[in-house]
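Student: quick one, what's the 3D model for this:
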Amino acid sequence: MSTNSVHYSSGSVNSAHPGFAPASTGSLRPSRPAQLDPALTEKMAGGMDPEEISEMSHASAQALLDRVHHTQDPQIVQRVLTLVDHEGVDIIAELWSKSEPDSLPGILWRLYLLRTWMHKNRHSLAGLYRIAEPEDTAASAIAGVDTPPSADDIMNTADSILSGAFTGDFAVALERASAFVDVIAKGLAIRAKTLTAEARKAEAGEECGTIAAASRNPRTAAAGLLHTGGNLMTTSTDFRHGASLWRQGKLE
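Tutor: This next block holds a predicted model:
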């Protein structure tokens, strides 16, 4: 696995935001979401007061969650789950990305980004998961991941976590997300350790291994992976805290 397969950068991954970067939708102007009031998107395009955006982010997150919980229409459920896929990430980011992680819109934003990130990096993440969890563990049981996972398993897990948030126990979905992210962070740490060991061999004049050979600067790559892993751990904590708040009826 290339060290660049899982995206990290100081600009897109930091402790104040989810530990994964949103995938580009390829569209500079996303289409209007069918799940959002057209008047809302018009107001957003014209500029809104930050406090008004905050109020709207909370209201829209609650409305979206309530609508799915109270519907029997599978098409509505599917549209909500694939909201980012079909409507673009920008319009959702406008509403939810600046929300605190201990809020409902902030947590929903992280869940949507997690699904997008898992889909985009499914092959790399499957490899990291196999490194970190070669056998079934409590983390795998909580996350609901078959061990060893394939790339398709990663996508299915991503879909089931987000689906569970809307149609099942919201707190359980957040705990599954947290467990999955924890394993990936562990895999990144193991990968970084291997890179560092290969770099030491190369610096000592020994034969360079294939992993070190794949990078011009293995130490820099290792530092980047550890940076990403640290941010993922922060996001994992956000998910667990969100689960606790939800059970207390305090996630709004």
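Student: please count neighbours and contacts with C-alpha atoms only from this point.
Tutor: OK.
Student: burial check on residue 8, number of neighbours?
Tutor: Neighbourhood size, residue 8 [other CA atoms under 10 Å]: 22.
Student: skip the chain neighbours and tell me the closest residue to residue 31.
Tutor: residue 87 (5.4 Å; CA to CA, 6 or more residues apart in numbering).
Student: name the element the closest residue to residue 89 other than its chain neighbours belongs to?
Tutor: Leaving out its chain neighbours, the residue that sits closest to residue 89 by CA to CA, 6+ apart is residue 25, at 6.9 Å. Counting by DSSP states H and E, no helix or strand carries residue 25.
Student: still on that earlier bit, measure the residue nearest to residue 31 to residue 36 for me?
Tutor: 10 Å (CA to CA, to the nearest Å).
Student: same check, this time on residue 92
Tutor: Distance of residue 92 to residue 36, computed by CA to CA: 10 Å.
Student: how close does the residue in the chain sticking out farthest from the centre get to residue 16?
Tutor: Relative to the C-alpha centroid of the chain, counting by CA atoms, centre = their mean, residue 205 is the outermost residue, at 39.7 Å. Residue 205 sits 40 Å away from residue 16, going by CA to CA.
Student: quick one more, to check against the first:
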Amino acid sequence: MSIDSSSSGSIQSSRSGFLASPSGSSRPARPAQLDPAILDHLGGGLDPEIISEMSHASAAALLDRVHHTEDPQVVQRVITLVDTEGVDIIAQLWSNAEPDSLPGIMWRLYLLRTWMRRNREQIARLWRFGEPVATTASAIVGVDETPDAEDIARTADSILSGAFTGDFAVALDRASAFTDVIANGLRVQAHRITAAQQERTSSSISDGDERLAAHDAQTRAARLMHTAANLLTTSRDFREGAHLWRRGRLE
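Tutor: Below you'll find the model as predicted:
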């Protein structure tokens, strides 16, 4: 089992946070929650400042609408927006937004959910690596000490739905604590791969096959550490977003 920077829905370099692969859906990616006038202009090469204004306005409008509704179907449609409509339109609106902005943080929340659900079995194992004994992270995230794949999927939905229906800053704190644990799990797995390969090398006569195996192990470990580093950056983005939200400065 591994999650690395080449996997579907993997984590990309620091400022971009999560980058999910396109869903492949044949349906037009036109979420009903977004103003059609905005969508009609997206392909027209608009000025970056106008795109930025659209991204901030759409994120604020979507969050405000769900916060003021009591219809669970509306909440569910917003949570599953990427699943049902594809990631393209949201990406065009929000993916270039800075992580210390509302659209930038919402982009990361949506992609965190997508990544968690697509890799739920691997992430459940990584949680057990990163949090072998329940700590405050378990309490903040709301995850048992030994979660299974379905626990991870439920947590993914819970974090995103909490952003829309509960305290937005608390949802960001949960997302940050979760990614911290998974990053630690990735580091633990990388160290295990390296240690196991070193043990095999020390107990055998070095030859071409062994050198190739050692190189492969080093590559896999390096990818895991790279993904862990990107996750930690995303975790810091979530923490900073929570801080800004509480100060009324996340826009």
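Student: any chance you could compute the TM-score here?
Tutor: Once superposed, chain against chain, the TM-score is 0.91 (TM-score structural alignment, normalised by the length of the second structure); 245 aligned residues with a CA RMSD of 2.3 Å.
Student: on that earlier part again, which one in the second structure is aligned with the residue nearest to residue 31 of the first structure?
Tutor: Under the alignment (TM-score structural alignment), residue 87 of the first structure pairs with residue 85 of the second structure.
Student: wouldn't that match be in contact with residue 33 here?
Tutor: No - the criterion here is CA atoms under 8 Å, and residue 85 of the second structure misses it with residue 33 at 10.8 Å.
Student: higher neighbour count, these two?
Tutor: Using other CA under 10 Å as the criterion, residue 85 of the second structure and residue 33 rank with residue 85 on top: 20 against 15.
Student: for that one, which residues are in contact?
Tutor: 25, 27, 28, 29, 30, 31 (CA atoms under 8 Å, 6 or more residues apart in numbering).
Student: just residue 164 of the second structure next, same as before
Tutor: The contact partners of residue 164 of the second structure, taken as CA under 8 Å, 6+ apart, are 63, 66, 67, 75.
Student: can you do 7 Å?
Tutor: Going by CA atoms under 7 Å, 6 or more residues apart in numbering, residue 164 of the second structure touches 63, 66, 67.
Student: okay, and the aligned residue in the first structure for it sits in which element?
Tutor: Structural alignment (TM-score structural alignment) places residue 164 of the second structure against residue 166 in the first structure. Using DSSP H and E, residue 166 of the first structure maps to helix 151-167.
Student: what's the next secondary structure element after that helix?
Tutor: helix 170-203.
Student: so which elements touch the helix or strand following that following helix?
Tutor: As assigned by DSSP H and E, the chain's next helix or strand after helix 170-203 of the first structure is helix 210-213. The helices and strands touching helix 210-213 of the first structure, judged by 3 or more CA pairs under 7 Å, 6 or more residues apart in numbering; DSSP states H and E, are helix 170-203.
Student: mind reading off the mean deviation between the helix it packs on and the second structure?
Tutor: By mean CA distance after the TM-score superposition for the first structure, the fitted helix 170-203 of the first structure averages 0.6 Å away from its aligned residues in the second structure.
Student: counting by contacts, list what that helix packs against.
Tutor: helix 122-132, helix 138-143, helix 151-167, helix 210-213, helix 218-247.
Student: what kind of secondary structure is residue 33 of the second structure in?
Tutor: Residue 33 of the second structure falls in the coil class when you classify it by DSSP: H, G, I helix; E, B strand; the rest coil.
Student: give me the element the residue lying closest to it once chain neighbours are set aside is part of.
Tutor: Among residues not flanking residue 33 of the second structure along the chain, residue 62 sits closest, at 6.7 Å (CA to CA, 6+ apart). Using DSSP H and E, residue 62 of the second structure sits within helix 48-67.
Student: now find how far off-centre that helix is within its chain.
Tutor: Put simply, helix 48-67 of the second structure sits 20 Å off its chain's centre (CA atoms, centre = their mean, to the nearest Å).
Student: got the buried residues for that helix?
Tutor: For helix 48-67 of the second structure, a neighbour-count test (16 or more other CA atoms under 10 Å) marks 51, 52, 54, 55, 56, 57, 58, 59, 60, 63, 66, 67 as buried.
Student: need the max-distance pair from those residues.
Tutor: 51 and 67 (24.2 Å; CA to CA).
Student: tell me how many other residues crowd the aligned residue in the second structure for residue 157 of the first structure.
Tutor: Counting by TM-score structural alignment, residue 157 of the first structure corresponds to residue 155 in the second structure. Neighbourhood size, residue 155 of the second structure [other CA under 10 Å]: 22.
Student: for residue 155 of the second structure, give its distance to residue 124 of the second structure.
Tutor: 11 Å.
Student: could you tell me where stretch 190-204 of the first structure falls in the second structure?
Tutor: Stretch 190-204 of the first structure corresponds to residues 188-202 of the second structure when matched by TM-score structural alignment.
Student: what does that stretch contact?
Tutor: 129, 130, 210, 214, 217, 218, 221, 224, 225.
Student: hang on, the earlier thing: a markdown table for the buried residues of helix 48-67 of the second structure, including distance to residue 172 of the second structure?
Tutor: What follows is the buried residues of helix 48-67 of the second structure, written out as a markdown table (distance: CA to CA, whole Å):
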| residue | distance to residue 172 of the second structure |
| --- | --- |
| 51 | 25 |
| 52 | 22 |
| 54 | 23 |
| 55 | 19 |
| 56 | 18 |
| 57 | 20 |
| 58 | 19 |
| 59 | 15 |
| 60 | 16 |
| 63 | 14 |
| 66 | 17 |
| 67 | 16 |
